[in-house]
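here is a sequence together with a model predicted from it:
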Amino acid sequence: MARGSLITSTAATTIEVVRAVDRLDAATPCAEFDVRALAEHLLTWGPSLAGAGRKESVPPREGVRVGDDWADEVEAQVREVAEAWSDEAAWSGTTHMGGPTEMPADLVGGMVLVELLVHGWDLGRASGQRPEWDDDVLEFALDEVAKTADQGRAMGVYGAEVVVPDGASTVDRVLGLTGRDPGWRP
């Protein structure tokens, strides 16, 4: 499956999850965020992630606060990100992620896909859902996280690795590498 299709598929599952979340104050597996703060995080960084797919340097939004229509806002932002990265040209050359530093576009695209998947999982678990992604998406995400996990931990983006048992599912392996406990419950 082409990378643009992978991100479109990832976004579709994440949007389904967002639509089924019913409490903004629910805890998430992402320790520093409840659902409201995680939605605000997605809306803060979404324009930068979409801009990166269009090869534009777009700063993160400041002062984002979600209201009653938060799910519509998050859905629109996730769709914009997926649209920008659905073009295979987005994955070539270099791009910016909200700042002046150029980065390999395929690295940023992988980070964007993982961001949508992991935060979709966070929102799903916060609301008692068990989101599922295509095997192609999960294998791609695992490869991307494996390449960047140490750097992500050094930057504070990922927590300490959560060791998962041999034979764990691909999604559990992705989650463990990002510092999430696949068995987390609200």
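Received the coordinates, thanks. Numbering: from 1, shown residues only.

okay, CA-based contacts and neighbour counts for the rest of this
Noted.

first to last residue in stretch 97-106, what's the distance?
End-to-end span of stretch 97-106 (Cα to Cα, to the nearest Å): 12 Å.

if you could redo that for stretch 80-100, that was the one I meant.
Using Cα to Cα, the two ends of stretch 80-100 sit 22 Å apart.

return the set of buried residues in it.
80-87, 90-91, 94-98 (16 or more other Cα atoms under 10 Å).

Thr178: what's it in contact with?
The neighbours of Thr178, taking Cα atoms under 8 Å, 6 or more residues apart in numbering as the test, are 145, 149, 153, 158-162.

switch these over to CSV; also include neighbour count and distance to Val112.
Below are these laid out as CSV (neighbours: other Cα atoms under 10 Å; distance: Cα to Cα, whole Å):
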residue, neighbour count, distance to Val112
Val145, 23, 11
Ala149, 21, 14
Arg153, 16, 16
Tyr158, 21, 14
Gly159, 19, 18
Ala160, 16, 20
Glu161, 18, 20
Val162, 17, 21
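
okay, one more to line up with it:
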Amino acid sequence: MREHDLLKPALGPTLAVLRAIGPDQLDLPTPCTDLTVRGLLDHLAEWAPILAAAAGSPAAPAASLRLRDEPTELAEALTRLADAWSQPSAWAGTTTMGGGDPLPAAMVGGMALGEIVLHGWDLARATGRSPVWDAEVVAFLHREVERTAELGRQVKAYGPEFPVPETAPALDRALGLSGRDPNWTPAA
């Protein structure tokens, strides 16, 4: 698969996790140490329209950016994000994320896939689920996180690298590069 073919398969497992989150789980901790499940849903709700707009998709109205208790709307926003980055043209040239300096569109597309998979994993771990992403999606994610990890740490999108053996699965290595402990549990 080419990069633009990976967003929709990346989204499926994340949407399954999202749709299974109950109201009683919103205040659970997540591997994103400063965010509860509710906070992580808010984060996704804020960034999905911004990242979709970076791919050339019309931006969602600002009123829809806080979707903490509307998983259906958040699922729709994430679907629009995946649809936007499923266009080959979205990956060409440069783009911006709501202003700021232009970045390579391919880098931002990798970030969009990272938002879907990494935060899908965060939500899954927080709520006791075990989604499985396609091997090509995970391999691409690992390459993208490896390529942008230092920048991610500089802008505080990633924490310090968590040591993971080179023999670990690609998802675990991507998680470690992004500052996550692949064995994180709510009690940890």
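Arrived safely. Keep in mind that what you see is a predicted model, and the values were worked out from it rather than measured.

TM-score for these two?
Aligned and superposed, the two chains score 0.92 in TM-score terms (TM-score structural alignment, normalised by the length of structure 1); 184 aligned residues with a Cα RMSD of 1.9 Å.

filter the buried residues of stretch 80-100 of structure 1 down to the ones in strands?
With DSSP state E as the criterion, strands contain 94-96 from among those.

for the residue of structure 2 most remote from its centre, helix, strand, or coil?
Distance from the C-alpha centroid of structure 2, by Cα atoms, centre = their mean, peaks at Thr167 (23.7 Å). Secondary structure assignment for Thr167 of structure 2 (DSSP: H, G, I helix; E, B strand; the rest coil): coil.

and it, how far is that from Ala126 of structure 2?
Distance, Thr167 of structure 2 to Ala126 of structure 2, by Cα to Cα: 25 Å.

what do you get for Gly22 of structure 2?
Taken as Cα to Cα, the span from Gly22 of structure 2 to Ala126 of structure 2 is 12 Å.

more neighbours, the two?
Each of Gly22 of structure 2 and Ala126 has its neighbours counted (other Cα atoms under 10 Å); Ala126 has more, 24 against 11.

what packs against the strand or helix carrying the more buried one?
Per DSSP states H and E, Ala126 of structure 2 falls inside helix 105-127. If you count contacts as 3 or more Cα pairs under 8 Å, 6 or more residues apart in numbering; DSSP states H and E, helix 105-127 of structure 2 packs onto helix 7-20, helix 37-54, helix 71-85, strand 94-95, helix 135-154.

now for the ones you listed, which one comes closest to Asp122 of structure 2?
Among those, the nearest to Asp122 of structure 2 by Cα to Cα is helix 37-54 (8.4 Å).

and for the closest one, what span of structure 1 is it aligned with?
Aligning helix 37-54 of structure 2 against structure 1 (TM-score structural alignment) gives residues 35-52.

how big is the offset of the matching stretch relative to structure 2?
For stretch 35-52 of structure 1, the mean deviation from structure 2 after alignment is 0.7 Å (mean Cα distance after the TM-score superposition for structure 1).

closest one of the ones in strands among the buried residues of stretch 80-100 of structure 1 to Thr8 of structure 1?
Taking Cα to Cα as the measure, Thr8 of structure 1 lies nearest Thr95 of these, at 19.4 Å.

enumerate every residue touching the equivalent of that closest one over in structure 2.
Residue correspondence to structure 2 (TM-score structural alignment): Thr95 of structure 1 is matched to Thr95. When contacts are counted by Cα under 8 Å, 6+ apart, Thr95 of structure 2 touches 54-55, 102-105, 108.

give me that answer again for 6 Å
54, 102-103, 105 (Cα atoms under 6 Å, 6 or more residues apart in numbering).

most surrounded residue in the residues you listed?
Result: Ala54 is most packed of the contacts of Thr95 of structure 2 (other Cα under 10 Å), 27 neighbours.
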